[in-house]
Each structure stands twice: as structure tokens, then as C-alpha cells.
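Peer 1: Got a predicted structure here, sequence first:
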Amino acid sequence: MWGKLLGAGFGFLFGKWLGAILGCYLGHLFDKSLKQDFDKAGGFQGFFSGDDLNERQALFFSSCFAVMGHIAKSNGRVSEVHIQAASAFMDEMALHGDDRREAQSAFNAGKQADFSIKESVHDFKEAFARRYDLLQLFLEIQIQMAFSDGHLSAKELELLKLVSKYLGIGGKHFNFVLKRYQAEFKFRQQRAQWQSQQSNRQSNQSENRGYKQSYQNKVAPEPEVSRIHALAVLGLEQGASEKEIKRAYRKLMAQHHPDKLVSQGLPEHMMEVAKAKSQSIQAAYEALKK
């Protein structure tokens, strides 16, 4: 902002209105470059001490699992699927010992009748108000928990909307994030099934030495429906241009960059979550490039 203002001012002194326009443009380039350097340095997080960062990471950790527990209990009881999903999530984060017990304790706290989801999410938002990418990742994790059994109940959807509201995320963007995750869920399922089929196919062919080498190495193309799901993972619809696909891909990769999110307050244990999401985005983009 200051770069554009100063550039326009100095430009006007030396070249009147034409100079002001040129100076404003050069100032815009300066602002953009300065912002990128600022973000790489950790943004406002760079002004916090190590203790402040640790406190924020601890808050993210406890709030995340507490709200997950509350959502899991939303239908009256925590199903075996939700318990398995929470355990798998802890496994993905490589939680062991005290760290795992802390996560389980927070998850159980969220299941209690006196747990206030409004207060918990409000405290979280206060701590991460300037970190929109972390707020969105928090919401995505809650959607992942609610969707662990493959569908959303009316109560789960209601709670997710409340979480989104308390985070300050509008209804339109909530629907966008929800739709993206549903597409990501289906995309992962489809790719896992296709990869399993290819693995079995190659295994069977290698056991039968009567096949020609060219046939053994033949790989069946991915089904066309992958393109539909891949576009949806990037938040796009059929007919999206190559330029739109690249823009969406770069934006989502920037939002889910693990190192950047950790520098902003994401617990290091949760870096694997951000990596998994980045990998899904990357896989969807690669599928669209073929």
C-alpha cells in the first residue's frame, strides 16, 4: 500500500499524471515483493517469541481435538468409525506417549455435555485471527472428522456451519471448502482403487511369463471421471481453462504449504496433515495435466 502511495507521489512530482501512474505501478510491484518476503519470514509470527509460538501451537492442538470430539459425539454417541478416524489421525501425526494422551484427553473433553464449542472456537480464532490459512485448515480438519464415515449427518453439518461461523468464514466459502473436501475424499478413493487394480494387474502379469513384455508393461488409463473429481479438488467445474486450473492449483498449494503453516502456529505434529492435503492437490493437478 505504502509503495503505491509513495510511488504515485514521487511520480507526480517528476512527470505529472503520467509519472504518477508509472510510479503507482512500480510501487505496486514493490509492495508485492515486500509482502512475499514478509510472508516467507513468517509474517507477524516472526515478532512472537518461542514461548508465544509454543502456546499457539498447543492451543491449535488442544482446540482441534476437542472440537473433533464434540463433532464425533454430535449424534448422541461416538461411533466406532469416528474413534478409528481419530486414532488414524493421531497415527498420521505420529503421536505417541504424552502427546497422544494429550490428544485423547482433549478429544474426550470435547465429548462432555458442558463443552462449549462456541467458546473453544472463539478462543482459537482470537489467537489466529490474522492467519486465515490456519483458520481454514482447522475447518478442513473438522470436516474430515465429520466425513470419516463417508457422509454427513444433519447434526454434523449444523455443527460444521457453526464452527465456520465462529471462525468468521462465510457461508459461501464454507460450501466451497465442504465441496472441495468431498471431492478430495472421492478422488482419494478412486485413485487408491485404481492403483490397487494396477498393482494386482502387474503382479498377475509378472507371474505369467507367457505374456509379452510390452503387454506386461501396459498400464490401463485412469477413468475419465477422475478429471471431474480432480477439477472439484481444485474447486473448479467442468470447462475450466488451463489458466484457471493453474491459478487454483497455485493458490491452494500456497494455502497448504506445511512450512509456512508451521511458522504461523501449526503444531509440527500436524505438518503431516498439511502435507497430505498438498499431495492430494498435487495429484489432482497432475491428473489434469495428462
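Peer 2: Looks like it arrived, so ask away.

Peer 1: can we go C-alpha only for contacts and neighbour counts from here?
Peer 2: Noted.

Peer 1: helix or strand right after the longest helix along the chain?
Peer 2: For the chain, the helix reaching the highest residue count under DSSP state H is reported as helix 2-40. Per DSSP states H and E, helix 2-40 leads on to helix 50-72 as the next helix or strand towards the C-terminus.

Peer 1: helices or strands next to that following helix in the packing?
Peer 2: The contact analysis (3 or more CA pairs under 8 Å, 6 or more residues apart in numbering; DSSP states H and E) places helix 50-72 against helix 97-110, helix 117-127, helix 132-146.

Peer 1: what sits up against the helix or strand that that helix is followed by?
Peer 2: Later in the chain than helix 50-72, the nearest helix or strand by DSSP H and E is helix 80-92. Helix 80-92 is touched from outside by Ala72, Arg100, Ala103, Met145, Ala146, Ser148, Asp149, Glu272, Val273, with contacts defined as CA atoms under 8 Å, 6 or more residues apart in numbering.

Peer 1: Now do helix 80-92 and helix 97-110, the angle between them.
Peer 2: Using axes from the mean of the first three to the mean of the last three CA atoms, to 10 degrees, the interaxial angle of helix 80-92 with respect to helix 97-110 works out to 150 degrees.

Peer 1: and of the helices and strands packed on helix 50-72, who's closest to Trp17?
Peer 2: Distances from Trp17 to each of those were compared by CA to CA, and the smallest falls on helix 132-146, at 37.2 Å.

Peer 1: Can you list the helices and strands that that closest one packs against?
Peer 2: helix 50-72, helix 80-92, helix 154-167, helix 171-207, helix 258-264.

Peer 1: Can you add distance to Gly110 and mean neighbour count and give those back as TSV?
Peer 2: As requested, those are exported to TSV (distance: least, CA to CA, whole Å; neighbours: other CA atoms under 10 Å):
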stretch	distance to Gly110	mean neighbour count
helix 50-72	4	21
helix 80-92	13	16
helix 154-167	13	19
helix 171-207	22	15
helix 258-264	24	21
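
Peer 1: try this one next to it:
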Amino acid sequence: MGILIGGLIGYRLGGFIGMLLGAWLGHQVTQFISGDRRFTKQNRSAIQHSFFKALFVSMGKLAKLDGVVSRQEIDRAEIIMNKMKLTPELRQQAINYFNLGKQAHYKIERDLTDFRQKSRTSLSLKQFFLEMLIDMATVDGDIDNAEQHLIEQICQLIGYPLAMLHAMFKMRSSSYYQQHDNQNHRQDQTRPASLNDPYRVLGVAKTADKQTVRRAYKKLMSQHHPDKLVSKGLPPEMMKVAEEKAKNIQLAWEEIKDLRGW
């Protein structure tokens, strides 16, 4: 098709010689596009593996940062593995990577650099990666200085903008919401923890207007669309994790609308 179209265009512009030149250019374009598609398909599994390994070694390093891996941190890692519905082989691999990351002598920099090189400019995939680490760090409370410093190092190694990470830190900090909460909103302990504060899920202050909240909701839904993330290299086993994040974003938006009467 590329040869045909290129030849027709070339013929109209330059006669027989133009047709030959146009057909050759059309062939080159067709080869480039098909080659790029083959590269993308073949490379996706490599991206998925690099994401998988980099995530669990980073989680292990983060968990052992204070010298002791807490029960909450182990539970959090197990929850992620359970949601991924890993095969026994992949589950053992995830555990091995987690334990590898805990070792003081193990350098996670090479795994993070590998993930950066393979994921290239996919910011949404890198953001999802960092969100998983922040979830791990906040499982036992707010992020402390050592945890923040390590995640910042990871952020730079995978090529994600540091300013965007700092915005994520700010929005996930409970102190941020204590400063901006002018309402006595009682949390319902019967709901999932992630939905106790819908403003925190969307990363907005409780005083934010409708336009700000809606903009944050739409942006997050776009960034966390499971199919979009998988197409960029998210391991398919993490589809359930991505779906749950997207669900929580949707429910947070619905809850805020009910609370504010929008």
C-alpha cells in the first residue's frame, strides 16, 4: 500500500521518474512503520520484566531502610502479589527480588537504570511505579526523611521529574490535609482505607473548587487507565492493581460530588 500510494503521488508530481521515487519512499515508510511495530511488540515483554524486577527490589530496599522490615511492609508486599494473582513461579520470583533488594550489598541502581532505558519517555508508567513505592512507604504512617530521600533517588534514576514527585509527596502527606481541612469530616472506618479521604485519593485540598477537583479526577483517570498502562509496558499481572486504583479514583470523585452537592 505504501508503494502504491507513494508511486501515485510521485507520478502526479514528477511523471515516471517521480513515480519511481515516490514508490521507493513509500516502501521505506512502510518498512519503518512495520519495523517500529515489531520492535514495540518484542520490547514490551522486556519492559514488563524490567518493571517487575525494579519494583520488587525497590520495595525490598525501602522496607529494610530502617534496618527492620515491619509486619505491615511484608503484608503490603503480599497484598500486591495477591492482587497480581501471580503463578507460583512468578510469586517466588517476586519474593526473591524483594529479598534481594533487602540485602545491604545489593545495588538497585542497575535495575532502575534498565527500567529507565526500556520504558523510555513513558511518564504514566513511571508514575505508577513511584505510586506503588509511596504506597509501601505510607503503610505505617507518613513518609519519613530517609524514605523520601530514597524515593527521590529512585525517581531520578528512572527519569521521572522530581518536581512532579514532590507534588505527589505533598498530596499524600496527612499534614497537608490537616492544614487544609476546614470541615469536621468523620471517617467511616467500615470503608476501605483508601476511600476514607476522597480528597487525598484525588490529591486535592478539601477547599478546592469543583473545576479543580474535576480536572484532577480526569487527569488521574487518564493516567491510570489499565489498558493504556499495559500498552506502555505495565506487566499484565498488575492489571488488577491498576484497575483498583482507577476504581478508587472514580469512587473518590463520586463521593466528593455527594459531599459537596455537585
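Peer 2: Cool, the structure landed. Just so it is clear, the model here is predicted, and its values are computed rather than measured.

Peer 1: if we can go back for a sec, format the contacts of helix 80-92 of structure 1 as JSON lines; extra columns: distance to Leu18 of structure 1.
Peer 2: Shown next, in JSON lines, are those (distance: CA to CA, whole Å):
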{"residue": "Ala72", "distance to Leu18 of structure 1": "61"}
{"residue": "Arg100", "distance to Leu18 of structure 1": "62"}
{"residue": "Ala103", "distance to Leu18 of structure 1": "60"}
{"residue": "Met145", "distance to Leu18 of structure 1": "56"}
{"residue": "Ala146", "distance to Leu18 of structure 1": "56"}
{"residue": "Ser148", "distance to Leu18 of structure 1": "58"}
{"residue": "Asp149", "distance to Leu18 of structure 1": "61"}
{"residue": "Glu272", "distance to Leu18 of structure 1": "51"}
{"residue": "Val273", "distance to Leu18 of structure 1": "50"}
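
Peer 1: which of those are buried?
Peer 2: Buried positions within the contacts of helix 80-92 of structure 1, assessed by neighbour count (16 or more other CA atoms under 10 Å), are Ala72, Arg100, Ala103, Met145, Ala146, Ser148, Val273.

Peer 1: On the three-state scheme, Gln112 of structure 1 is what?
Peer 2: Gln112 of structure 1 carries the three-state label coil when classified by DSSP: H, G, I helix; E, B strand; the rest coil.

Peer 1: how many other residues sit next to Lys118 of structure 1?
Peer 2: For Lys118 of structure 1, the tally of surrounding residues (other CA atoms under 10 Å) stands at 15.

Peer 1: Can you tell me what it aligns to in structure 2?
Peer 2: Taking TM-score structural alignment, the alignment pairs Lys118 of structure 1 with Glu109 from structure 2.

Peer 1: For Ser119 of structure 2, see how far away its match is.
Peer 2: Shown here: Glu109 of structure 2 relative to Ser119 of structure 2, a distance of 15 Å by CA to CA, to the nearest Å.

Peer 1: Look up how far Leu160 of structure 1 lies from the equivalent of Asn145 of structure 2 over in structure 1.
Peer 2: Using TM-score structural alignment as the criterion, the counterpart of Asn145 of structure 2 in structure 1 is Ala154. Per CA to CA, Ala154 of structure 1 is found 10 Å from Leu160 of structure 1.

Peer 1: what does Met145 of structure 1 give?
Peer 2: Where Leu160 of structure 1 is concerned, Met145 of structure 1 sits at a distance of 10 Å (CA to CA).

Peer 1: before we move on, what about Ile117 of structure 1?
Peer 2: Separation of Ile117 of structure 1 from Leu160 of structure 1 (CA to CA): 11 Å.

Peer 1: One more: Gly9 of structure 1?
Peer 2: In terms of CA to CA, Gly9 of structure 1 sits 48 Å off from Leu160 of structure 1.

Peer 1: Skip the chain neighbours and tell me the closest residue to the residue nearest the centre of structure 2.
Peer 2: The geometric centre of structure 2, computed from its C-alpha atoms, lies nearest to Phe128 (CA atoms, centre = their mean), at 1.4 Å. Distances taken as CA to CA, 6 or more residues apart in numbering put His224 closest to Phe128 of structure 2, at 7.6 Å, once the chain neighbours are dropped.
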